[in-house]
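> My questions are about this predicted structure, shown below with the sequence.
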Amino acid sequence: MALAGNEFMDCIHFHIKSWLPARLVVMERLAARKNIDSSGEIMLLTRSCPWKLHIFDLEVEMKIDPALKYVIYQDDRNNRWRVQAVAVSPDKFESRKPLPSQWRGLTDDHLSDVAGISGCIFVHTSGFIGANKTYEGALAMARASLLA
């Protein structure tokens, strides 16, 4: 009983302290997405939250068109910037528009040379996520990926 009670309370706390506040953050950032890029397909997340849980519902509710392709956020662990491709659906690993295939699996200077963007750190082999040393670099990666 104690274990089940603790799990239930953990679930309630998550929804009250994380999930619900994250919805408002994602809604605000979706509304401001065209301030980041005129395409409306790149969102800047200004604080860490469980954004993936809300993107799909909010896109429908807010009539987001075209659909979001990338989310840029700062990695709290190392102050690097991430550009993450949005999945095709909440239960799929496949991305709507993965980062370019010629970048996948590359790191550091080699990636920066191929991408033509300074400060690149890596792009995952599946293209679902990449990293850059700066916000400007991550934004450049996302913008170049839209055109690829």
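Received the coordinates, thanks. Source: prediction; values computed, not measured.

> When you work out contacts or count neighbours from here on, use the C-alpha atoms and nothing else.
OK.

> What residues sit buried inside stretch 94-101?
94-100 (16 or more other CA atoms under 10 Å).

> I meant stretch 132-141, not that one.
132-135, 137-141.

> what comes into contact with it?
72, 74, 79-83, 115, 117-122, 131 (CA atoms under 8 Å, 6 or more residues apart in numbering).

> Same check on stretch 45-60?
18-19, 22-23, 25-27, 29, 64-65, 67, 71-74, 76, 86, 89-90.

> second one coming, line it up with the first:
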Amino acid sequence: MRIVTHSGTFHADDVFAYSVLRDALDTFEFGRTRDMALINSADIVFDVGGIYDPAQGRYDHHMRDLPRREDGTPYSSVGLIWRDFGRKALPRLVPGIGGDVLESVWQDIDATFILAIDQADNGVATAGQSHLALLVEAFNPAWDSGQSYDDAFLEAADFARGILVRACRQAHAEAQALSLVMGAARQARDPRVIVLDRKLPWEKAVFEGGLRDLLFVIYPNEDLTAWYCRTIPPEPNSFGQRLALPEAWRGLQETEFSKAAGIEDGVFCHPGGFICGARSQGSAVRLAEKAIAARY
């Protein structure tokens, strides 16, 4: 199999597209050229050639009638390659990924990481100085450099893969966390309180999983020396609370907090009323129950 993209100056979309293909396909010959004879003879062509036809392995996006996402956003070459080859690449990007979360991870990366490159490449969104697209483009050789564009491209591709791996593994971790939180919610005695056996991101599961009755989540710190009772915000990334902790607890610590809350091993209650803690899971659960009883 022979894969081709354009020679000369490269951008984030063609660099990441190549990186995805390296993990999606076992082996292939790769070339960078603008020679139409070489382009026409290749099995897969991306970001060059003037043709978009996935059935023929043609993934250019520089024509007037360019391919678009369902929302109208133009695809770049990496968006097209990720759409058709990203699922095949994921088992190498995230070793051990299960089939139960593969589609979720693919969608997460497509809707955030890949979309941002599509937008920047097509001028749909402004790319600031720290934008990933510009960081990749910085690998292009300076005018007085002795490095070839092809060597610089491969160097940029290695850099890009490292970033893509981290993004995919983060998305995988979030997908697993969502599964664990939903499992804890199904096992909860009271739908208003869930208990997690480890610290992990839970907010996405609350809103995407439709946990509308949930008021408190209980989870430990990293070394299991304390357990937190955290209120649920009314919307993502908010410090508001569906049910705030009692005013009488706020700002208190250790003995004073324990006495006010009616437990033996209290640690603190934040002045903002959105989180408090104890030294045992049982006490942390009781804090949630007491806060609910005080309200209802």
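Perfect, thanks for sending it. Keep in mind it's a predicted model, so treat the numbers as computed, not measured.

> After superposition, what's the TM-score, could you say?
The TM-score (TM-score structural alignment, normalised by the length of the first structure) is 0.85; 138 aligned residues with a CA RMSD of 1.6 Å.

> From the contacts of stretch 132-141 of the first structure, which land in strands?
Judged by DSSP state E, the subset of these located in strands is 72, 74, 81-83, 120-122, 131.

> Leaving out chain neighbours, which residue sits closest to the counterpart of Leu146 of the first structure in the second structure?
Under the alignment defined by TM-score structural alignment, Leu146 of the first structure corresponds to Ile292 in the second structure. Spatially, and ignoring its direct neighbours in sequence, Ile292 of the second structure is nearest to Leu243 (7.8 Å; CA to CA, 6 or more residues apart in numbering).

> what's the answer for Ala244 of the second structure, then?
Once flanking residues are discounted, Ala244 of the second structure sits nearest to Gly273: 5.5 Å by CA to CA, 6+ apart.

> Verify the assumption that the residue nearest to Ile292 of the second structure is located in a strand.
No. Leu243 of the second structure is assigned coil when assessed by DSSP: H, G, I helix; E, B strand; the rest coil, not a strand.

> Need the residue closest to the centroid of the first structure.
Val71 (2.9 Å; CA atoms, centre = their mean).

> Please give me every residue in contact with that one.
Each residue near Val71 of the first structure by CA under 8 Å, 6+ apart is listed here: 42-45, 82-86.

> And it, what's its match in the second structure?
Per TM-score structural alignment, Val71 of the first structure is aligned with Val217.

> same deal with Arg47 of the first structure?
Checking TM-score structural alignment: Arg47 of the first structure goes with Arg198.

> Surely that match is within a helix?
No. Per three-state DSSP, Arg198 of the second structure lies outside any helix segment and is coil.

> Pull the number of nearby residues for it.
Residues lying near Arg198 of the second structure (other CA atoms under 10 Å) number 15.

> just to revisit the earlier point, kindly provide the distance from the residue nearest to Ile292 of the second structure to Ser280 of the second structure.
Going from Leu243 of the second structure to Ser280 of the second structure by CA to CA, to the nearest Å gives 22 Å.

> and if you look at Val136 of the second structure?
In terms of CA to CA, Val136 of the second structure sits 48 Å off from Ser280 of the second structure.

> how about the strands in the second structure?
Under DSSP E, the second structure gives strands at 2-5, 29-32, 44-46, 52-53, 58-59, 193-195, 216-220, 227-231, 266-269, 275-278.
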